[in-house]
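S.K.: Got a predicted structure plus its sequence, pasted below:
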Amino acid sequence: MDRLEVMRLFTRVVERRSFTQAARDLAVPRSTATQVIQQLEDRLGARLLQRTTRTVRPTLDGEAYYRRCMSILDDIENAEGAFRGANPRGLLRVEVQGTLARHFLLPALPQFFERYRDIEIAMSESDRWVDVVREGVDCVLRYGALPDSDLVARTVTTLRRITCAAPAYLERHGVPSHPDDMTNHRAVGIRSLTTGSLTPFEFTCDGQTRRMDVASFFSVTGTESFRDGVLLGLGLAQMPVFHIERDLAEGRLVQVLPEFPPLSMPVSVLYPTSRQLSPRVRLFIDWVVQRFDAPQFKDQLG
């Protein structure tokens, strides 16, 4: 194998976490794959992979070499693609908040793969803040305010939010008619995995944004548990419309304080400043923008 083929094999082993699967993907014998990687480690004088009976993981040197390989291979893909007009190909590593993925992206993936047959997507679901460089992630889709970072952030849309509660909660505690009434209410809290702090309530009052903390006896970090807590009548919450549209339509949740709406929250795509976007990443980001611009989502956007 020449050096570029060795790089492709090495990156595939890292992504697949398996010599067997990487060898199968690239149509080479497993014994050849093992031998080639061993020769690579000998030539570099560094251990790149930690091998166990069940999996293969990159060492710190392996992670660094993997990032350099990906940069080189992406540059080659860019150069060749510009001349041959070929469709993008390869593995795309994406980190997405689960509710966004299930509602906006997953339903259209069959059409995506029908059009782009040479792209693979490895999608991880998480609300945590991801180290995209260390973890080898190409881009991240996030909902809400973003902490300061070295990542490039592109806002793709904003999502409309409302204040809501379960009918059982409102029967017990009454319906607030003004943000001042929130001192007599409790909230289901959503806690940031990055900072550990509770997200305050926001209200638009006379053209100004008013933020306030509401007493919370139950708080979570996950969006599904957040919704479940509100449905169980544990408190008021401010949530994106797309996540609870059916609950509102079927009466499981009720909007309150519609005259004082919270601010819409951005949805952003993030990627490293140090990494040139490959054609497949640019294509995916453009596709995400188109998905959020689809007519069926119009009432859910801010």
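M.R.: Received it, and whenever you're ready, just let me know what you need.
S.K.: When you work out contacts or count neighbours from here on, use the C-alpha atoms and nothing else.
M.R.: OK.
S.K.: what's around the nearest residue to W129 once chain neighbours are set aside, how many residues?
M.R.: In space, and not counting its chain neighbours, W129 is closest to T194: 6.2 Å by C-alpha to C-alpha, 6 or more residues apart in numbering. A total of 13 residues lie near T194 under the criterion other C-alpha atoms under 10 Å.
S.K.: give me the element S225 is part of.
M.R.: Remark: S225 resides in helix 223-231, with elements defined by DSSP states H and E.
S.K.: who touches the very next helix or strand once past that helix?
M.R.: Reading on from helix 223-231 to the C-terminus, the next helix or strand found by DSSP H and E is strand 237-240. Identification of contacts with strand 237-240 by C-alpha atoms under 8 Å, 6 or more residues apart in numbering yields 159-165, 187-189, 201, 230, 262, 300.
S.K.: do the same with stretch 271-278
M.R.: Residues from elsewhere that reach stretch 271-278 (C-alpha under 8 Å, 6+ apart): 71, 74-75, 77-78, 132-133, 138-140, 150-153.
S.K.: Got another one to weigh against that:
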Amino acid sequence: MDKLTAMQAFVRVVEAGTFTKAADTLGMPKPTVTRLVQSLEQQLQTLLLNRTTRRVTVTADGAAYYDRAVRLLGEIDELESSMSRAKVSPKGRLRIDVGSSVGTLLLIPALPDFHARYPDIQIDLGVSDRPVDLLGENVDCVIRGGELTDQSLVARRIGEFHLILAAAPSYIKRNGVPVHPTDLEDDKHRVVNYFSHRTGRMFPFVFHRDGESIEVEGRHSLAINDSSAGLAAGLAGLGIVRTTTFQAAPHFASGALQPLLLDWCGESIPIHVVYPPNRHLSSKLRVFVDWVAELFSRSDLIHRKCSLPKPGATQPAEQDAAVAVAA
């Protein structure tokens, strides 16, 4: 038995929760993973996992072995990197997950720069707004907006999104312009709402001005759970949309959207790079996290709140570049 491979298989089964998921992420047949873990148990003469038809759980001995195995595998990975050119030029595969708007408008357009710096790193990119199980899905890190709900995860704050209200000219022509946040609850107005992937709960609209805060639900004909879809709905004139300044700025400049209630600033949402506490921060993950932090720090639109370009305004070349890579 290759003890190192068996140890890696055991760790992956614990993190994934099933042999099937572990086999998929390892790129191995399920029987091979099962055999490796069984051989490890036989050699250690102890039961590491409790098996059921749906899921496996770790025993007390298995939990202790898992903690030591994760640290040992991380040290081996770092040792191999330090003894090769990987320390200077990191290499390997990274599984990253990002929200749809960040992926399409910010990260993907900027990836040529990352690959130019680190040509030996392969990125498998998941793009959606759904919550991700980092351990179960074997994801190295995620980039997400919002407050952290799982305090066991490691997070690095890299910026913040600024929410703003907008509508298409066609909507404004039909329904008029709201002059106060409470107007969103009038019969004549409709909003594009955003609901939680987990609970289905609608997120309220929150506004701030001069120390005053107002929270309204709004009346909706359409609710979505994806930020890019919400922006598309706003552009189609389906209602007043709550979006981010970095997503909306190009459409404000073209006149496809008009900002609303600019004297009431919307919420600011923190952006984090998040990874599991037991995931060794390898050189390849470290350089990616640093690169993403740099990308967000130089994006003008990420830091911009209610000050936005007027329709038809020409932006400086530096801001054009920010529009191209921000979102």
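M.R.: Thanks, I have it. Note that the coordinates shown come from a computational prediction; the quantities given were computed from them, not determined experimentally.
S.K.: still on that earlier bit, in strands, which of the contacts of strand 237-240 of the first structure appear?
M.R.: L159, R161, I162, T163, C164, A165, A187, V188, G189, F201 (DSSP state E).
S.K.: thinking again about what came up before, tell me the residues of the second structure aligned with the helix holding S225 of the first structure.
M.R.: Counting by TM-score structural alignment, helix 223-231 of the first structure pairs with residues 227-235 of the second structure.
S.K.: Give me the mean distance between that stretch and the first structure.
M.R.: Comparison of stretch 227-235 of the second structure with the first structure after fitting gives an average deviation of 1.8 Å (mean C-alpha distance after the TM-score superposition for the first structure).
S.K.: In space, what's closest to the residue mapped onto V192 of the second structure from the first structure - neighbours in sequence excluded?
M.R.: The alignment partner of V192 of the second structure in the first structure, by TM-score structural alignment, is V188. What sits nearest to V188 of the first structure in space, not counting adjacent residues and going by C-alpha to C-alpha, 6+ apart, is G235, at 4.9 Å.
S.K.: Pull up the gap between that neighbour and V130 of the first structure, please.
M.R.: In this view, G235 of the first structure and V130 of the first structure are 30 Å apart by C-alpha to C-alpha, to the nearest Å.
S.K.: Which of those two has more residues huddled nearby?
M.R.: Remark: of G235 of the first structure and V130, G235 carries more neighbours, 25 against 15, as counted by other C-alpha under 10 Å.
S.K.: pretty sure that one is in contact with M182, am I right?
M.R.: No: counting by C-alpha atoms under 8 Å, G235 of the first structure stays clear of M182, with 10.9 Å between them.
S.K.: ok so, going back, surely the match of V192 of the second structure is in contact with L232?
M.R.: No: assessed by C-alpha under 8 Å, V188 of the first structure is found out of contact with L232, at 10.1 Å.
S.K.: who's more crowded, these two?
M.R.: The neighbour comparison of V188 of the first structure against L232 (other C-alpha under 10 Å) goes to V188, with 26 against 15.
S.K.: now the strands: where do they sit in the stretch 201-302 of the first structure?
M.R.: Along the stretch 201-302 of the first structure, counting by DSSP state E, counting those that start in this stretch, strands occupy 201-205, 208-212, 216-220, 237-240, 254-256, 265-272.
S.K.: Packed most tightly, which of the ones you listed would that be?
M.R.: Compared across these, strand 237-240 shows the largest average neighbour count, a mean of 24 (mean count of other C-alpha atoms under 10 Å).
S.K.: quick one: it to the second structure mean distance?
M.R.: Strand 237-240 of the first structure differs from its equivalent in the second structure by a mean of 1.1 Å after superposition (mean C-alpha distance after the TM-score superposition for the first structure).
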